[in-house]
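**Q** just a sequence and a predicted model for now, questions to come.
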Amino acid sequence: MKYIDEFQNPELAKRLLDDIHATVTRPWALMEVCGGQTHSIIRHGIDQLLPEEIELIHGPGCPVCVTPLELIDKALEIASRPGVIFCSFGDMLRVPGTGRDLFQVRSRGGDVRIVYSPLDALKIAQDNPDREVVFFGIGFETTAPPNAMTVHQARRLGIRNFSLLVSHVRVPPAVEAIMQSADCRVQAFLAAGHVCSVMGTEEYPELAERHQVPIVVTGFEPLDILEGVRRAVRQLERGEHRVENAYPRAVRAEGNKAARAMLEDIFEVTDRGWRGIGVIPASGWRLAPHYREFDAEYRFSVTGITTTEPAECRSGEVLQGLLKPHECEAFGTTCTPRNPLGATMVSSEGACAAYYLYRRLGGTPAPLEASPVV
């Protein structure tokens, strides 16, 4: 990112913090939706620098973490079959299914490959016409367009041995589900800038109005997040509930029209299960009927999957913002990145992984001079 130092400037961060401290008069609970924002918050100690009246609640914004166990087990079943090359981003390989993960499938002879783009998987299919190549397509609205484009390319090039195992989820229905929960304490949202760079902000004003919550679109650098918090707190203190775009260098109200058109052609909205949360209506995508031939679930007829979550794993509560990672009894003991009980400990965007990586183990917050934003 060009000019990245400008968005990590300690002097500018202190000015924003001073403004927030001067503005807040009562307790407020804000949720950052994106796991990337969670990692930035914990890495830079932003939550410890804020006034004690402000609590940052970590939301279900890690796509790896919310991929349902049933779909993980389907991936494991497909990857284990002879003649299949199973392709995925690296952070999915350690996500535990029922009794095993993709690394273990590979160690037992499965052809599981790490790729850096869905187009890499399509090239593998092109180079191996006698093998079935499956790409595990996960993510929010951010990663859905390249996966959609890859399916489009597969049809255009006549590559019939390629398919997509789809686990795409949508943010606005998740926000709706959080606000409808009886245990919800969230009073404002920091929306994910990369999602809004694709989809725009058109779905958020209705949510803000219906639930009387400010929604501020933010980026991922320390100053981005502090500016998002500052705007959200100002709205809360004034009794307002609007959508604000604090990330204008990347986000437009209409989003990316070309990407949205591609999504509308390739995918259709569907109900989607979220790991640890349950089914959220209209919260996901699946391949549209005219692209069903590229749907790995349909192609491989994966059925009869039964799943069992570890009883001691409380990642569902973490994903709903009901529990901080270090408050889980298994955190850092029976659950570590090397031996994770749940996806929140192993994913690069998981809240548990952030707490473990940056040694956030609870206790008294560090003073300002001990936790510089750098």
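**A** Looks like it arrived, so ask away.
**Q** could you use CA atoms for every contact and neighbour count after this?
**A** Will do.
**Q** contacts only, for the residue nearest to residue 12 when sequence neighbours are not counted.
**A** What sits nearest to residue 12 in space, not counting adjacent residues and going by CA to CA, 6 or more residues apart in numbering, is residue 223, at 7.5 Å. The contact partners of residue 223, taken as CA atoms under 8 Å, 6 or more residues apart in numbering, are 7-9, 12-13, 16.
**Q** try this one next to it:
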Amino acid sequence: MKFLSEYRDADVVKRLLTEIHHTVTKPWTIMEICGGQTHSLVRNGILDMLPREITMVHGPGCPVCVTPIDMIDKAIGLALDSKAIICSFGDMVRVPGSGKNLLQAKAAGGDIRMVYSPLEALAIAKSNPEREVVFFAVGFETTAPANALSVILAKKESVKNFSLLVSHVLVPPAMEAILSDPESRIQGFLAAGHVCTVMGYREYYPLAAKYKIPIVVTGFEPVDLLQGIWMTVKQLEEGRYDLENQYSRIVREEGNLNAIAAIEEVFVVSDRDWRGIGTIPMSGYELNDEYAEFDASRKFEINPEKVEEPVECMAGNVLKGLMKPHECPQFGKACTPMHPMGAPMVSSEGACAAYYHYSRQNELVS
């Protein structure tokens, strides 16, 4: 635990806050991309300790939150209509589709199982050769290597009843989509450290140069986040727009080459729909032709209609950083974790859930 406690040290936190207060002279708006970073900022009260000149806004860095409604409906259809065993991470099961969520589909008779790894789903397929087993492959680049390895093993071991329902999304295209939005007010980014652990950060150099915006690869503990904010503010105050790596104890520029090789063997980059945001070109992964037999979307004839978020749900604006969760009129009223209107209220990395559970702003609307 010493390794973690060093990055939660109260004295270091105080020193970094002092540095930030001494450095900032102008208003700046910074977006942290990852939902895990959002939860850490809110849970640890960091937003309340920052100078009033610094506004932190919360990006679309929750893959569960941006999984399209029709993909959830497809998973439910596979469970109820095709009688497949659907395996999913636990944070997906309560995200609303157009009608039911996966937990309600389970109550309606669907064989839906929560797992910790796609390899666990592959083991279920081996143990049930008479059943089709589908793993709901949701995530950013961080979960892609394990998902790739599961189909590499399935092919090697001739497991024919295993497939992936792929809804992978990629971070750099989402950042570019945010920056190119005329309504965007983002002046600096905290990039997601876990994504860069896998992919490295070479893709971010062109973004920093093109949009003249500082990008700091940042971890998740309070010291990480405050150091990342200080590094970003320092660049902004000095008129620089460089790419810097705060998370250097974990992240290397080239990333994890073995993980990248597994991804490139199995996936190709494609356009992807993002819930609440729309289609972002070349922002997702899908299985390539060599592994098409493991693609549930090709294997099964399940094509639900595309459904938009309820018009009263402001999740899309929250995901794009255009509003804070508590600024949504439904927050804490019609929309709660027990009765979520949008995915950010129920996901374990959703910004709305973070504000509901941890933020003093929730007290203002309760």
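**A** Right, received. Where do you want to start? This is a predicted model, so every value here is computed, not measured.
**Q** remind me, longest strand of structure 2?
**A** strand 278-287 (DSSP state E).
**Q** residues in structure 1 aligned with that one?
**A** Aligned by TM-score structural alignment, strand 278-287 of structure 2 falls on residues 278-287 of structure 1.
**Q** the matching stretch vs structure 2, average distance?
**A** On superposition with structure 2, the mean distance recorded for stretch 278-287 of structure 1 (mean CA distance after the TM-score superposition for structure 1) is 0.4 Å.
**Q** the stretch 1-150 of structure 1: helices as residue ranges?
**A** 10-23, 35-44, 46-49, 63-66, 69-79, 102-107, 118-127, 144-157 (DSSP state H, counting those that start in this stretch).
**Q** can you tell which of these is closest to residue 363 of structure 1?
**A** helix 46-49 (11.0 Å; CA to CA).
**Q** tell me what that closest one is packed against?
**A** Applying 3 or more CA pairs under 8 Å, 6 or more residues apart in numbering; DSSP states H and E, one finds that helix 46-49 of structure 1 makes contact with no other helix or strand.
**Q** distance from that helix to structure 2 after superposition?
**A** Helix 46-49 of structure 1: mean distance to aligned residues in structure 2 after superposition is 0.9 Å, counting by mean CA distance after the TM-score superposition for structure 1.
**Q** quick check: chain neighbours aside, which residue is closest to the residue nearest the centre of structure 2?
**A** Closest residue to the average C-alpha location of structure 2: residue 62 at 2.5 Å, with CA atoms, centre = their mean. Using CA to CA, 6+ apart and skipping residues adjacent in sequence, the residue nearest residue 62 of structure 2 is residue 35, 5.1 Å away.
**Q** how many neighbours does the one you found have?
**A** Using other CA atoms under 10 Å, residue 35 of structure 2 has 27 other residues around it.
**Q** look up how far residue 47 of structure 2 lies from it.
**A** Note on residue 35 of structure 2: its distance to residue 47 of structure 2, by CA to CA, to the nearest Å, is 15 Å.
**Q** picking that back up, which of the helices of the stretch 1-150 of structure 1 is buried the deepest?
**A** For the helices of the stretch 1-150 of structure 1, the largest average neighbour count (mean count of other CA atoms under 10 Å) is found in helix 63-66, namely a mean of 26.
**Q** list the contacts of that one.
**A** 60, 91-92, 95, 138-140, 168-169, 274-277, 319, 342-344, 347, 349-350.
**Q** now the helices for the stretch 151-300 of structure 1?
**A** Listed in chain order, the helices of the stretch 151-300 of structure 1 (DSSP H, counting those that start in this stretch) span residues 171-180, 193-199, 204-211, 222-238, 257-266, 296-300.
**Q** in strands only, show me the contacts of helix 63-66 of structure 1.
**A** Of these, the ones assigned to strands by DSSP E are 138-139, 168-169, 274.
**Q** closest one to residue 236 of structure 1 out of those residues, please.
**A** Taking those together and measuring to residue 236 of structure 1 by CA to CA, the closest member is residue 169, at 28.6 Å.
**Q** residues contacting the closest residue in space to the closest one that isn't next to it in sequence?
**A** Of all residues not flanking residue 169 of structure 1 in the chain, residue 284 sits nearest, at 4.0 Å (CA to CA, 6+ apart). Counting by CA under 8 Å, 6+ apart, residue 284 of structure 1 makes contact with 167-170, 269-272.
**Q** cool, thanks, talk later.
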